[in-house]
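Colleague: the following block contains a protein sequence and its predicted model.
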Amino acid sequence: MGEVVKDEYQTDYVAGQDNIAKFGFDIHNIVFPFTALLIVVFVVATLIFPAGAKELLESTKDGAIAIFDWGFLLSANLFVLLCLALIFMPVGKIRIGGENAKPEFSMLSWFAMLFAAGMGTGLMFWSVAEPVAYFTDWYGTPLGVAPNTQEGANLAMGATMYHWGLHPWAIYAIVGLSLSFFAFNKGLPLTIRSAFFPLLGDRVWGWPGNLIDIVSVLATIFGLATSLGFGAQQAASGISYLFGIEGGLNVQVGVIAGVTAVATLSVIRGIHGGVRVLSNVNLIMAGLLLLFVMFAGPTLAIFNWLWDTASSYATNMVALSNPFGRDEDTTWFHGWTVFYWAWWISWSPFVGMFIARVSKGRTVREFVTAVLIIPTVITLFWMSTFGGTALDQVQNDVGVLASEGITEVSLAMFQALENIPLSAITSLIGITLVLTFFVTSSDSGSLVIDSITSGGKTDAPKGQRIFWAITEGTIAGVLLFVGGKEALNALQAGALSVGLPFTIVLLVMSYSLFKGLHHERRLLIAEGKMT
């Protein structure tokens, strides 16, 4: 007879137990109204005092980055180590949803959705702008390396890869795995609070859980609205650059309206008919663009950059991850690395929960490998192709990036594509990718916010999802139209400021996850289902 182990995670609580169902909505009676109230207060205050809100929130963000830089870096390092450990630990054989669970999506669709939700849009812009910025000392250089040198070029690519490789995906993986395990293996509601059940027990359904979910919704909607607002400015700049149309406020608001409309239609169609289809289209277009640039651009240089980027990433990872004794590049690593870590952490409730929603049926080992390793490898090819092409142009004095450097981040990729055949077509594909990546982010974000504000239900009324999709676009459009860039900067600073307290939340969540997985393995061994 095996050891008798009690399942300590049984609870009488069910998703939607504390809900109010009225006017076609099915909402949690605490999380939804408090979240809505805080959103309205924040947006109104930002519109009335955009400069003051920006100054207050940016000082909060800058203070957190300056004082707790070590906390962000060490925590991110820990998340990477924990994820790598999960791949090799015996708990890696545990299947999300139980031993008989089957994947809801094909491997390709699953990967396309998690990649599109995670960082697709950012890669479109920063894969060119970031390495060129480091190489030319646009805003500091990593590890104090001399700019405009071959060593500077190698470290520029390695540092860019560092910001978009293992560390951000480890953050997403910890959140996604925690939520999917407790939701699909333990039958808890699909909401952030459920990941803390091993530590809080049934108290998680009270005020501690409400607070966690409210902060998660605020971080998600402010992060999405900020990205949509700045993304509209970037897309408008690209449209202006390509077609000579004035990329002013009207065009930017029009982009937001268009993205919101398509995202709303996608939300209506649901995950299978909406996000999945768009994500697959994104992956195909991005793959074709990658292959074209790889073979129509400086092919030999790109393949050389593949090796140089990978080796620079590997050899400099420890130095870039060390928060101590960084006097030679304090400005750089505060303005870039710590900023990125705060941003990824503030986005982790949204991206992690969406990944959890679509990952049922995968083993823990499959999950972590797909979320951590595969995106890092794909990003290596993407960065080496686009960043390597841009650096090759700068080093050989070709094009605008070589003569003027980074003038506007949103134009960097188009300026690089200008020196490759069929630039008009590739740039048009680039703009289309930016817009469709924004649609998938908005769509998946609406599904996540809807799940949290409905108490963890995954089948809330369709009108509720439509409400959140329109709300995201409205916040971005109103802030941009009335408050301008100052209001968006304030919103971004607010989202980043959530990064510090959420770092602590993620550390506690990691402990809760490992405790839950270990307990699940003991249960399976006792039942004779695992050795």
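Modeller: Looks like it arrived, so ask away. Just so it is clear, the model here is predicted, and its values are computed rather than measured.
Colleague: alpha carbons only for contacts and neighbour counts from here, please
Modeller: OK.
Colleague: list the contacts of stretch 398-408.
Modeller: 129, 132-133, 136, 138, 390, 393-397, 412, 415-416, 418-419 (CA atoms under 8 Å, 6 or more residues apart in numbering).
Colleague: number of nearby residues for residue 413?
Modeller: 22 (other CA atoms under 10 Å).
Colleague: repeat that for residue 69.
Modeller: What residue 69 shows, counting by other CA under 10 Å, is a neighbour count of 22.
Colleague: distance of it from residue 261?
Modeller: The gap separating residue 69 from residue 261 is 39 Å, by CA to CA, to the nearest Å.
Colleague: put this next to the previous one:
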Amino acid sequence: MRYLACLVAVHLDMTDSNPAVADGTGSSAHRLGDPIVLTLSIGFIVAFIALSLYDIDMVAGGIATGFAWTAKTMGSYFQLLLLLTFFIAIGVAVSPSALARIGKLDTPELSTFKWLSMIMCTLLAGGGVFFAAGEPVYHFIVTPPAFSTEPGTPEAVAGALAQSFMHWGFLGWAVLGTLAAVALAHAHYDKGLPLQPRTLLTPVLGERLMKGPLGGVVDALCVIAVVAGTVGPIGFLATQVSFGLHRVFGVADGYTTQLAVLVMLGLIYVTSAVSGIHRGIQLLSRFNVLLALAIAAVILVFGPTLFLTNAFFQGFGTYLGSFFEMATMTSQTAPDWWMQWWTVFFFAWFIGYGPLMAIFVARISRGRTIRQVIVAVAVMAPVATAIWFTLLGGSGIYHQLSGTFDLSQALNNFQFDVATLTVAESLPGGSVMVLAILLLTTIFVATTGDSMSYAISVVGSGHDDPSPVIRAFWGVAMALMAGILLYMGAGQISALQQFIVITAIPVSLVMLPTLWTGPRAARAMAREQGLVED
């Protein structure tokens, strides 16, 4: 998930949204962060690096074992959680309660374009950077278990795109910002509870328990999941840009170049995180959306237009027609390796991001109706993602089918950086398009880094205006972790990214109550605003 991005970028009015600050009770010590959250999350980073330095094979092997067990044992549970979240959210969206507005504002705080841009910069960052070009081609040359078409043939195109749409579609987006966002918005704006993951468990375990050490542990687990999911894209971005610079300009593709890319990327997103939503974060997200639209227009106008148009409609139709078959695929009907590296991996990734993404959606959606939020996150964003995957991945399929290149070996080895650059070179404009894709990739990951730095700081500090020093600390910490792990080898970046599947187990328990607290919160908001009767 991934990818996935622009997460929890918030610059709040402290006196309006944080009771502790408003009444003067927020001490400077408290502003530095919850000691339990800081200790556990920073301790995780230190322990992961230290253990990797001590015995890299032990760490990678242990995570691989836990990864495989989680995917096999918990996969069906993750799938069911996402299915229920999506359909219950749609039910809320069509109910009278959906007319309630979030955050006690009569008009939206952000314009529609800014709002949608920041939403799209979240999950599409991960998908657009690492999987949009390669995943559809992979499913084209390796037929997914839900389909029986011969790989590499015209008949395999629709199924390949449909499988990609499943991984990056309605279910993944819904768990990131629908029911949980509604529950958090009601708890925060109407009840004065903090925008923290622990708030999602308050209706179940009680406010007193969640204010204690257990609440800190819950927040820390969610932070650790996001760190594991974010450091991966940061590290892989360095390898992808290094490879691209080597391919286009002949720059040496090695650790020195990767480190230089990390330093540049870190400077961008740390500066953005410190400046806040109305400055760097907003500018990066808006620029990236405009650049993505420009690239999409060039591909659609000057590329294989008819092929891409037909592929999208056929692929989306197949996605809808085979929706439940793909969504409920298990290890009994699909190989274990396929499930753990594709469907379960992505679903667990999205769950790991769920609480912090819900905080983001709740914060940037003040003044929006519940219906607008759910439709934007669970319907509009997945459709936009499907179009983007069709333009890049569909172009890759077109050239794979026509024999322009052969990505079979690269994708069978999961070399998605090679796939992205190869597809980019085949797009209209050649090297110019490669540079545009690299720039888009860099800014996408930067928007992930800045918003994640801000998000973790919000969660750790316990209030809505974390210290710029803390924001910068988390940004630097994630870049430093990526640099150290890259020095050990890209395999440790992959191991860390697999770890988010394991962390999805406790995080899913944080998300589980939203299946009933989300609808209840929506009705409570509508009742308080006089839209429905008791």
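Modeller: Yep, that arrived. Just so it is clear, the structure is predicted and the values come from calculations on it, not from any experiment.
Colleague: ok, the contacts of stretch 398-408 of structure 1 vs residue 203 of structure 1, which is closest?
Modeller: Among these, residue 129 lies closest to residue 203 of structure 1 (CA to CA), at 46.9 Å.
Colleague: aligned counterpart of the closest one in structure 2, please.
Modeller: When structure 2 is aligned by TM-score structural alignment, residue 129 of structure 1 is paired with residue 134.
Colleague: cool, residue 58 of structure 1 as well?
Modeller: Mapped onto structure 2 by TM-score structural alignment, residue 58 of structure 1 lines up with residue 64.
Colleague: correct me, but that match touches residue 494?
Modeller: No. If you go by CA atoms under 8 Å, residue 64 of structure 2 and residue 494 don't touch, sitting 9.9 Å apart.
Colleague: what stretch of structure 2 does stretch 345-360 of structure 1 fall on?
Modeller: Going by TM-score structural alignment: stretch 345-360 of structure 1 matches residues 351-366.
Colleague: who touches stretch 231-250 of structure 2?
Modeller: 3, 126, 251-254, 257-259, 261-262, 417-418, 421, 431, 434, 438, 441-442, 445, 449, 478-479, 481-483, 486, 490, 493-494, 496-497.
Colleague: equivalent analysis for stretch 254-270 of structure 1, please.
Modeller: Applying CA under 8 Å, 6+ apart, the set of residues contacting stretch 254-270 of structure 1 from outside is 228-229, 232, 235-236, 273-275, 435-436, 438-440, 442-443, 446-447, 462, 465-466, 469-470, 472-473, 476-477.
Colleague: keep only those of those that are in helices.
Modeller: Secondary structure assignment by DSSP state H places 228-229, 232, 235-236, 435-436, 438-440, 442-443, 446-447, 462, 465-466, 469-470, 472-473, 476-477 of these in helices.
Colleague: aligned to residue 513 of structure 2, what sits in structure 1?
Modeller: Under the alignment by TM-score structural alignment, residue 513 of structure 2 pairs with residue 508 in structure 1.
Colleague: cool, and residue 284 of structure 2?
Modeller: In structure 1, residue 284 of structure 2 lands on residue 278 (TM-score structural alignment).
Colleague: mind listing the strands for the stretch 251-400 of structure 1?
Modeller: Assigned by DSSP state E, counting those that start in this stretch, the stretch 251-400 of structure 1 shows no strands.
Colleague: report how many residues lie close to the equivalent of residue 481 of structure 2 over in structure 1.
Modeller: Applying TM-score structural alignment, one finds that residue 481 of structure 2 aligns to residue 475 in structure 1. For residue 475 of structure 1, the neighbour count with other CA under 10 Å is 23.
Colleague: who's in contact with residue 475 of structure 1?
Modeller: Counting by CA under 8 Å, 6+ apart, residue 475 of structure 1 touches 43, 225.
Colleague: show me where the stretch 1-150 of structure 2 has helices.
Modeller: 14-17, 19-22, 28-31, 35-54, 56-93, 112-126, 134-141 (DSSP state H, counting those that start in this stretch).
Colleague: okay, the fourth one sits on what stretch of structure 1?
Modeller: When helix 35-54 of structure 2 is aligned against structure 1 using TM-score structural alignment, it corresponds to residues 29-48.
Colleague: centre of the chain to the matching stretch, how far?
Modeller: 23 Å (CA atoms, centre = their mean, to the nearest Å).
Colleague: excluding its backbone neighbours, what's nearest the counterpart of residue 191 of structure 1 in structure 2?
Modeller: Under the alignment (TM-score structural alignment), residue 191 of structure 1 pairs with residue 196 of structure 2. Leaving aside its sequence neighbours, residue 196 of structure 2 sits nearest to residue 459 (CA to CA, 6 or more residues apart in numbering; 5.3 Å).
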